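>>> Show me how the following folds:
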Amino acid sequence: MTHRRPIAWGILGTGMIARKLAAAIAESPSATLAAVGSRNLESARRFAREFGGERAFGSYDEVLRCDAVEAVYIALPNQLHAEWAMRAAALRRHVLCEKPLAVNRIEAERVIAAARSARVFLMEAFMYRCHPQTERLVQVIRDGDIGEVRLIQATFTFKLGPRDDIRLQNAAAGGGIMDVGCYPLSMARLIAGAARGNPFQNPTDITGTAHIGERSRVDELATASAKFPGGCLAALACGIRVASEHTLRIWGSAGHIVVPQPWIPPQKDARILVQREGQSTPTELLVDAPASLYAIEIERVADAIRTGDLEARSPCMSWADTLGNMAGLDAWRAAVGLTFDCERRTGS
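Below is the predicted model of the structure:
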């Protein structure tokens, strides 16, 4: 990664995930925080003071129209992602959008079409895809270290606090599948693709079950089974009202792999444990990163913008990869009977 003129960023939103990216911008030599926008001007001002932002606005639109802003990070509730990504593209701003890119595949297609038409960079922000641990894991799979990949097990759960959290609201397209289930699904697709020499592989079938909260009307705990071309299977689980668990296990015809921290790998000594057939103990592969997790993501985006790329390169999320993941999320939600209010209103 090369360090040249910093990219001037605007951030839409001042919540937890916006704070993580703002801290990464402050860390990165490839970025500056030109502006932050919130519906509450004082909230934007506090955020700007804390993270060294140059400007604070009391609306999202003002950030997009600020001449100093080159790229925007969309850290808004899920149901607003597509709208503001398309608005940003229309004003020729490069876009890093927090996952999921949209509420469903139809919306995601519209966002990508807007970015393509405007000739701006667009990436869905799966930060783990930018970490060297993920690149190393893909290489281990491609090298056939555990033979033919047969089964992938991936879990991302955690326990939300107050019941009024926006992720527990159907109107905000919340729930575990959209918030954290997208991680296990995206990883399974990445591994299934690597096993066949591809950047990703879409499942041919997804079934699932979930506990839908009576008050929240979203999935608070969900599981899915996915089948991929060639017979590889995936067992996926996610939850936002249960104890925290981050796991990734991959079984092959000649061994298995455990990744202890698949979604939030550390900067130093990220571990991949490879147990080959006949070994008494696993081989421990240690991976170091050049920066913190979100700072790496910022660097990847900066490099792409400087080289004129409109989309990311694998294992980061390309447009086709995003569309495949959105289709999988649609299928998972359909399997558990989850529809969002915003989909009913728009018919999408």
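>>> Going by C-alpha atoms from here, please, whenever you check contacts or count neighbours.
Will do.
>>> And the helices in the stretch 101-250 of the chain?
Taking DSSP state H, counting those that start in this stretch as the criterion, the stretch 101-250 of the chain contains helices spanning 105-118, 132-142, 176, 182-195.
>>> before we go on, could you also do this sequence so I can check it against the first one:
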Amino acid sequence: MSDADIAIIGGGPGGASTGFFLKHIDRNDLKVILIERLENSRYKRYHCMCGEGISKRAFERLKPLAVGAVLNTIDTIEMRWPGGVVSRYKDKGYIIDRSAFLKGVLDQYKRSGGEIVHDSVKSVERSKDGFTLCLFSGQRLGCEYLVGADGASSLVRKSLFGEDPPESVVLQQFVIDRPARPNVMTFVADSMYNGGYRWEFPFGNRCKIGFPMGTDVVEEEILEKHGRRICFGGLSSIVNGKALLVGDAAGQANPLTMGGIRVAMEAGKQAAKSIIQGNLSAYQKWWVKSGFNSPRFMKAFNRSREITNEQLESLIRPFSRFYTYPLHLINYTKSPQDRPLYTSYLTLPLYGW
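Here you go, the predicted model:
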């Protein structure tokens, strides 16, 4: 007999969302246990390693979840390219206090009857009734369904799926004691970032600056340093029997923006629906067809790793105010190898954050 109908490993965006929607949709009083290894200041510290941006449109898809713990509102995305090219577009979103926001989601999950166990998972094994989890405290926990929301180094993925996402990058981030430009998220593209970018986001009255580790430096006084590995590029399958993967465990972050909060939370919602409906293949099908999983993003990432700054400047000028739409189409036609970059940059507002 299982201790829980459903166990979720990890209380980040994917795990918190899965738990919330399981209890929101559940009409059969299923027993759901979420296992999170970090508490209090350690949990807050871990979740600080994030630009903490999420688009307004995310919450149109995550109802009845609402935005909370907002530090800054965003209305402009600015991209700085080689050669002094700057492109801007209007888009609405938020910089949130990620740990406080997730705590609010988990509190709602608990109020709806969900349980949280603060412990680390030592091993995951299949059993007659589903799965057995061995915890570092010595406790053994059985469950019928298992959701791996346990991050880039997912134990669930390694134990049950035998596959890793094709790409990963270690990002570093610094908190600076000066304000960023209000309401603007700034991205800097350059070949030095090896397919990544440098970001500068508001963080309350301060500023967060980040980039792939070892590619750049921050010369201002640093208040905090953060670092984390991000996996992306997806997996051949995110469902194996009654086990599912969500968020970084599934390599679902966007390959160009490395943004992962929204996609993990939407994946959590879809995973929860598939479990409640008893149709886990629906979650796999959703992911395969989702715009978040479009192959163009990985193609664009691979192209951006090999492109020079001169080529990038030429590619991007159609997005600046100095070029017209007909010239954009001409460049698109003349550069077939760069088409994934064009189409990806145009759809990033929909799926990038």
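>>> TM-score of the superposed pair?
Here the superposed chains carry a TM-score of 0.32, computed using TM-score structural alignment, normalised by the length of the first structure; 160 aligned residues with a Cα RMSD of 5.7 Å.
>>> before we move on, back to that, right, so of the helices of the stretch 101-250 of the first structure, which gets closest to residue 154 of the first structure?
Among the helices of the stretch 101-250 of the first structure, helix 182-195 comes nearest to residue 154 of the first structure, with 5.1 Å by Cα to Cα.
>>> if we can go back for a sec, format the helices of the stretch 101-250 of the first structure as a markdown table; extra columns: mean neighbour count and distance to residue 205 of the first structure.
As requested, the helices of the stretch 101-250 of the first structure are exported to a markdown table (neighbours: other Cα atoms under 10 Å; distance: least, Cα to Cα, whole Å):
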| stretch | mean neighbour count | distance to residue 205 of the first structure |
| --- | --- | --- |
| helix 105-118 | 19 | 16 |
| helix 132-142 | 20 | 22 |
| helix 176 | 26 | 20 |
| helix 182-195 | 26 | 12 |
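>>> could you dump those helices to a markdown table with distance to residue 208 of the first structure?
As requested, the helices of the stretch 101-250 of the first structure are arranged in a markdown table below (distance: least, Cα to Cα, whole Å):
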| stretch | distance to residue 208 of the first structure |
| --- | --- |
| helix 105-118 | 18 |
| helix 132-142 | 26 |
| helix 176 | 13 |
| helix 182-195 | 12 |
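>>> Looking at those, spot the one closest to residue 224 of the first structure.
Once the helices of the stretch 101-250 of the first structure are compared by Cα to Cα, helix 182-195 is nearest, at 9.0 Å.
>>> got the angle for the closest one vs helix 132-142?
40 degrees (axes from the mean of the first three to the mean of the last three Cα atoms, to 10 degrees).
>>> so what secondary structure elements neighbour helix 182-195 of the first structure?
helix 132-142, strand 149-159, strand 233-239, helix 319-336 (3 or more Cα pairs under 8 Å, 6 or more residues apart in numbering; DSSP states H and E).
>>> which one of these is the most hemmed in?
Compared across those, strand 233-239 shows the largest average neighbour count, a mean of 25 (mean count of other Cα atoms under 10 Å).
>>> Tell me which other helices or strands that strand touches.
In terms of contacts (3+ Cα pairs under 8 Å, 6+ apart), strand 233-239 of the first structure is packed against strand 149-159, helix 182-195, strand 219-227.
>>> quick one: which of the ones you listed is nearest residue 297 of the first structure?
Of all those, helix 182-195 sits nearest to residue 297 of the first structure, with 15.7 Å by Cα to Cα.
>>> returning to that earlier point: make JSON lines from the helices and strands packed on helix 182-195 of the first structure and add distance to residue 96 of the first structure to it.
Formatted as JSON lines, those follow (distance: least, Cα to Cα, whole Å):
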{"stretch": "helix 132-142", "distance to residue 96 of the first structure": "19"}
{"stretch": "strand 149-159", "distance to residue 96 of the first structure": "22"}
{"stretch": "strand 233-239", "distance to residue 96 of the first structure": "24"}
{"stretch": "helix 319-336", "distance to residue 96 of the first structure": "12"}
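>>> mind checking which of those is nearest residue 97 of the first structure?
Nearest of these (Cα to Cα): helix 319-336, 11.3 Å.
>>> Looking at the helices and strands packed on helix 182-195 of the first structure, which is nearest to residue 56 of the first structure?
Taking these one by one with Cα to Cα, helix 319-336 is closest: 30.9 Å.
>>> C-terminal to that closest one, what's the next element?
For helix 319-336 of the first structure, the succeeding helix or strand toward the C-terminus, using DSSP states H and E, is helix 341-346.
>>> still on that earlier bit, which one of the helices and strands packed on strand 233-239 of the first structure lies closest to residue 257 of the first structure?
Closest among these, once you apply Cα to Cα, is strand 149-159, at 9.5 Å.
>>> On the C-terminal side of the closest one, identify the next helix or strand.
helix 176.
>>> Quick one: list the elements packing against that next one.
strand 219-227.
>>> Check which residues of the strand it packs on are buried.
Across strand 219-227 of the first structure, burial judged by 16 or more other Cα atoms under 10 Å covers 219-227.
>>> what is the orientation angle of that strand with strand 233-239?
Using the same axes, to 10 degrees: strand 219-227 of the first structure against strand 233-239 is 170 degrees.
>>> Could you name the helices and strands sitting against strand 219-227 of the first structure?
By 3+ Cα pairs under 8 Å, 6+ apart, strand 219-227 of the first structure packs against helix 176, strand 205-212, strand 233-239, strand 241-252.
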